[in-house]
Each structure stands twice: as structure tokens, then as C-alpha cells.
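Q: Provided below are the primary sequence and the corresponding predicted coordinates.
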Amino acid sequence: MKKEDKFRLVIVTGMSGGGKTQACRYMEDLGYFVVDNLPAVFIPKFVELCKHAGGHVGKVVLVVDTRSREFFDTFIHTLDDMDRDDVPYEMLFMDASDPVIIRRYKETRRRHPMAPSSRISDGIAKERERLAPARAKATYIIDTSELKKVELRDKIHRLFGTNEGEQMSINVLSFGFKFGMPLDADLVLDVRFLPNPFYIESMRHKSGAVPEVAEYIAKWPVTQEFLKHLDGMLDFLVPQYVKEGKSQLVIAVGCTGGMHRSVFTAKHIYDRLAAKGYPVKIEHRDLMKNDVREHVREEC
């Protein structure tokens, strides 16, 4: 299917223990709506409902496998009907070698769906035979026997990614150390070494985003040197995170109370990243925990 199509349907099937669950997690990260273990007979009706959802469901993954038992027998017939009616879809078949599947089941201590009370190898043989027609129809086949998780993710991104809605999002967060560090931060910057406007009466109750306060913090040589190194670090790090496939980056900037120096630095980071075209948001977590009766509306 062409990437410009508004609705994209991917059917995921394959061997139990072949990596379907992990693949679907990566596809969810790409913005796909995932429906697991859907009986094949319901696929045409579900697709019809999605197409009439007013564009709210644009990318769908349907997982159909042997867990559906007797319903699975209709799978190939359903695909044949969809082919005849020119219903566009792609099919991803997840596979792995028998020894790898056996090892994975041994590690998880789960029962194989095709051999609930017999040997895992017997279930694998039955499932391969039953899945052979579906494998023959597959658009893509991924063998995860030797794949690391990051390699599987990269394959999924190459096959099913687009340029829309999956660029790494960046959240810049200012905070005060006296209120505790944010638990979800990827990078934490401590800017308590910068000159503190708190000790100047006229600036004490104004945030670091107010021009007067920002100019005071920025005028010092230590601040200018710090920002120069900070910009260089961001220019290097952010593209590396994008290349690695990270979906979200949280940059936390802390000072004592989360009102002056952290707010100033967070805004500097936000402005620089926004100017470079990154999807970035800013939040001042602890600003309202301070005495900010004046100039509350002047920040960012």
C-alpha cells in the first residue's frame, strides 16, 4: 500500500513465540491501533467500521493467529475474499526457528496453544502446517531467531513507519530540587551554580522567563560559557537519540526552587530546539509552588 493512502491495514500473524507481541508494541509506538486475537471472520466488518470512523482510525494492526482455534480456519478464506474485493492490506508473518521457539516457551513456562497437554515440538509442527497457507500470502516475513529487540524495532520502523506523527517528541521540564527530582527524566541538568536572582528583592517574585530576570541571569560570563557548552551538547545528543529511535526525550533542568535559573535555562533549551524544528513542549513543574503572586502571566 502506498504511504499516501489514508487508511493502512496490517494483518500480523505467525508462529506462537515468533515475536508477534513485541512487533505489535513497536507498531503501537508508530501510532497504529492494535487489535489482538481478532477472529478472522470479523475482519471485513472491522475494516468497514474503521473506514467510516471519520479519519480517527488511520493505521490498524489486526493480530490473527492460531489462538482463535476453529475461527482460524476461516482466515485464508477471508483473505481470499479481501483479495477478490480489492481490499488493500499488508500481512506480516512473524517466525523463528523451532529450537528458538522451544527455548522461549521453556523460559516463559507457558503452554503452546497447539499442544496444551503434549510436547512443545508437537505443537510447533502442527502450527507450521496450519500456518503454511498464511505464510505463502505474507507481504513480509521476519525471522526473529537471531534478532535483538533493537534490530526488530528497526525492521518494523523501516517497513511500517512514515514521516507523520512518529518523530521523537521532546519535553523540557524545569523543577526545583527542594520539591524532588522528576522520575521520568532522561537528562537532568543542575543549574544551581548560576547567579541567583532570588537574592535581588525586585526579582524575587518574578520567574526566569520574565525579561528582566532572564537578562540578569544571562549577563554573567559563567552563564554565557555554560550556554555555549549546553548548545553544543544538545546539537550532538538530540540527533543521536533520534537516530537510535527514541520516541520521547525528557530534559529536566533544576535549580533550588524551580523558579528562576531552571525556568530561564529550560526556556533557552525550548527556544533552541523549536528553532531547529523539533516537536518540543515546555513545562515549569514547580513554578506555582513558589510565591509568584506577581507577573504570573509574564512567563513563557
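A: The structure has been received and is ready for your questions. Here the structure is a predicted model, which is why all the values come from computation and not from measurement. Numbers count the residues shown, from 1 in each chain.
Q: Going by C-alpha atoms from here, please, whenever you check contacts or count neighbours.
A: Will do.
Q: Skip the chain neighbours and tell me the closest residue to Met94.
A: Gly14 (4.5 Å; C-alpha to C-alpha, 6 or more residues apart in numbering).
Q: measure the one you found to Ala132 for me?
A: Distance check for Gly14 against Ala132: by C-alpha to C-alpha, to the nearest Å, it reads 9 Å.
Q: When these two are compared, which one has more neighbours?
A: Neighbour totals were compared for Gly14 and Ala132, and Gly14 leads with 28 against 11 (other C-alpha atoms under 10 Å).
Q: Double-check that one against Leu131; I have them as touching.
A: Yes: counting by C-alpha atoms under 8 Å, Gly14 touches Leu131, with 7.0 Å between them.
Q: anything in contact with each of the two?
A: Counting by C-alpha atoms under 8 Å, 6 or more residues apart in numbering, Gly14 and Leu131 have no shared contacts at all.
Q: Need the three-state assignment for Ser118.
A: What DSSP: H, G, I helix; E, B strand; the rest coil gives for Ser118 is coil.
Q: what about it, neighbour count?
A: Neighbours of Ser118 using other C-alpha under 10 Å come to 11.
Q: same question, the one 4 residues further on
A: Taking other C-alpha under 10 Å as the neighbour definition, Asp122 ends up with a count of 12.
Q: How about it: what's its closest non-neighbour residue?
A: Ala115 (6.5 Å).
Q: now what about stretch 55-63, what contacts it?
A: Here stretch 55-63 has contacts from 6-13, 24, 27, 31-38, 50-51, using C-alpha under 8 Å, 6+ apart.
Q: take a look at this one as well, against the first:
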Amino acid sequence: MNQTDGLTPVKPAESELLVVTGMSGAGRSTAANALEDHGWYVVENLPPQMLSTLTEIVSRTPESIPKLAVVIDVRSKELFQNVQGSLAALRTAGITYRVLFLDAADNTLVRRFEQGRRPHPLQGDGRILDGISAEREVLQELKHASDLVVDTTQLNVHALATTITELFSDSGPIVLRLNVMSFGFKYGLPVDANFVADVRFIPNPHWVPVLRPQTGMDEPVRDYVLEANGAAEFIDRYVNALEPVLEGYRRENKHYATIAVGCTGGKHRSVAVTEEIAQRLAQLPRVQVTAHHRDLGRE
């Protein structure tokens, strides 16, 4: 056990503390179940004020619970008000942690509550949307300070469980995981993007009849996009600009980032550039990269 002369125990480096929070209806319970499946000790619905106490107890025998996940929700505004203070107290005590924030679009959250036939915990006598709005206001600061933000709008319970598995099933601290995502601006910005690149400056293959039915995954389109004037220079400079940012993420104990690349419809230019950027980033040390094409296949 690692202690400091009888003072507050310091959580050993080999153990992990994960705080799971986010919007009601965004999938906290699904995430908790997935974490349990991979050896995490999960405590759900813990009042934030008890976080330090629980962590101190666990840190006395870290070998018994090497991976602790604590799920905190906002069912009580009063209890949630000092969550940032509770997290700051952990850091002051030398206890490292990460915060996973689950989010989803408002219309998705409304649909999930309606399907479950249950009220939002903060809606009171108002509508579900009133509760969602109130919750977003309470959680805004915590979301911005989170290490990982996962958008579950397009994820069912199985896809979310898979995402959690990919992020947290490894033993020990996870490597820096990058999700490079193509998207179409006409379908809206990805809400979980840490960086957004606009490649609409590249000539659009949509206006080339032979290329229009193809996608950025096809070689003729890929060549047309990547050989366009300015495309290679943009990709080179963009990847180079990301390198110090990603290194900074490691220093700040952030382990996940989404890099979104957008064109008009998310079919040609953004797909080709996303694949190229993902390939370049995958060559960096201690980085795991996946490429995802959000709007590929849409009409």
C-alpha cells in the first residue's frame, strides 16, 4: 500500500479510478454493465460528497479493487452542486482519475424517455425537454472538464457496450485512442468532436459523373481527392499540428479524442481525407486509431 506518512492514502499508479457521468438517458447503466463485464468494480448512483470517502477506503487495499468505476448522476441538483469540489479534493490527495461523460442529442434523449415511459429526473411539472435543458446547464462545466466524451446518439445498447469495451477492456492504463470521423456538414456537426476539419475547399467528386456514385473508399475518388491542389499540403500540416496536441493529451491524462473531417455530404472528400489522416496518425507511437464514416451511405 502506498501511503504518505500516515496521511491520506495515495492511489497507486497501477490502479484506476473512472468517474462515469453524463446526461440521463445517454447510457450510464449500459456503460456500467459493460465495465463490470471487464473486471471493473462499479458503484452506481453515488452522491458526489461520498466520492472521496469511497476512494480513500478503496485506496487502503488497492490490490483488492484495482479498477474502480463510480457512476454519478444529477437526480439531485443540491447533491451535484459540489461535484467539482469533490473531484478537486481527489486530485489534492494525490488520487488520479478520469471522467467519462456520456451525451446524446436532445431528440434522442426524449425518445428514450418516452419509450421507457418514465419522467426526466429534473423535469418536475414541466416537459422532458425542460428537464434535459436543466440537466445540460448543471453538467456543462463537468462536460468541458471531462477526459472522454462519448456521443451515444447513434448507438444502441450493444454498440455502446462495444465502445466501452474498446476503451476500457485492456489491463492497465489505456493508450491514446483516436477516432477519426468523416461527416457531412448538411447532417450537422458531430457533438463529440474535439477537432473539426473542413475539407470543402477540395473540388467535389460529386460533380464528376463517373465518380458521383462512388465513395471516398474507392480508389478513383481517393486519388481525385488526395491529388487535388492543396490536399496533400493540408493533410501534412494538419497531422503535424496534431502531434503536440496529442502529446499534451498524454501529459494531461486524457486518453481519447475524436477528430472530425467534414465535407458537404460525408461521402467523397471527407471519407478519403479521413482514411489518409487515420493512416498517418496510426504511425505515431502509443496511439490507437480507428476510422469511422458517420454519414456514408446516406442519400
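A: Done, it's in. The structure displayed is predicted, hence computed values, not measured ones.
Q: Give me the TM-score for these two chains.
A: TM-score for the superposed pair, counting by TM-score structural alignment, normalised by the length of the second structure: 0.51. Supporting figures: 161 aligned residues with a C-alpha RMSD of 1.7 Å.
Q: Only the buried members of the contacts of stretch 55-63 of the first structure: can you turn that into a PyMOL selection?
A: In PyMOL, a selection of the buried entries from the contacts of stretch 55-63 of the first structure looks like this (16 or more other C-alpha atoms under 10 Å):
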select buried, resi 7+8+9+10+11+12+13+24+27+31+32+33+34+37+38+50+51
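Q: Now which residue in the first structure aligns to Lys138 of the second structure?
A: Actually, residue 138 of the second structure is Val. It isn't Lys. Using TM-score structural alignment, the equivalent of Val138 of the second structure in the first structure is Arg130.
Q: can I assume that match sits in a helix?
A: Yes: counting by three-state DSSP, Arg130 of the first structure falls inside a helix.
Q: neighbours of it, just the number please.
A: Arg130 of the first structure, neighbours per other C-alpha under 10 Å, totals 16.
Q: Can you list the helices and strands that the strand or helix carrying Leu142 of the second structure packs against?
A: Leu142 of the second structure belongs to helix 128-145 when assigned by DSSP states H and E. Using 3 or more C-alpha pairs under 8 Å, 6 or more residues apart in numbering; DSSP states H and E, the elements in contact with helix 128-145 of the second structure are helix 106-116.
Q: Next, the angle from the helix it packs on to helix 128-145.
A: 120 degrees (axes from the mean of the first three to the mean of the last three C-alpha atoms, to 10 degrees).
Q: Onto which residues of the first structure does helix 106-116 of the second structure map?
A: So helix 106-116 of the second structure is aligned with residues 98-108, judged by TM-score structural alignment.
Q: Which stretches in the stretch 201-300 of the first structure count as strands?
A: With DSSP state E, counting those that start in this stretch as the criterion, the stretch 201-300 of the first structure has strands at 248-255, 280-284.
Q: Show residues contacting stretch 126-144 of the first structure.
A: 13-15, 18-19, 66, 76, 90-97, 114, 152.
Q: in that stretch, what counts as buried?
A: 127-128, 130-131, 134-135, 137-138, 141-144.
Q: Please identify which two of those residues are farthest apart in space.
A: Largest separation among these by C-alpha to C-alpha: Arg130 and Thr144, giving 19.7 Å.
Q: hmm, who's touching stretch 239-256 of the second structure?
A: 98, 147-148, 174-179, 277, 280-281.
Q: Drop anything exposed from those residues.
A: Judged by 16+ other C-alpha under 10 Å, buried ones among these: 98, 147-148, 174-179, 277, 281.
Q: which pair in the residues you listed spans the largest distance?
A: Arg98 and Ile277 (26.9 Å).
Q: rewinding a little: how far apart are the helix holding Leu142 of the second structure and its match in the first structure?
A: Following the fit onto the first structure, the mean deviation recorded for helix 128-145 of the second structure is 0.5 Å by mean C-alpha distance after the TM-score superposition for the first structure.
Q: Can you state the residues of the first structure onto which the following helix or strand past that helix aligns?
A: Proceeding N to C from helix 128-145 of the second structure, the next assigned helix or strand is strand 148-151, under DSSP H and E. Counting by TM-score structural alignment, strand 148-151 of the second structure pairs with residues 140-143 of the first structure.
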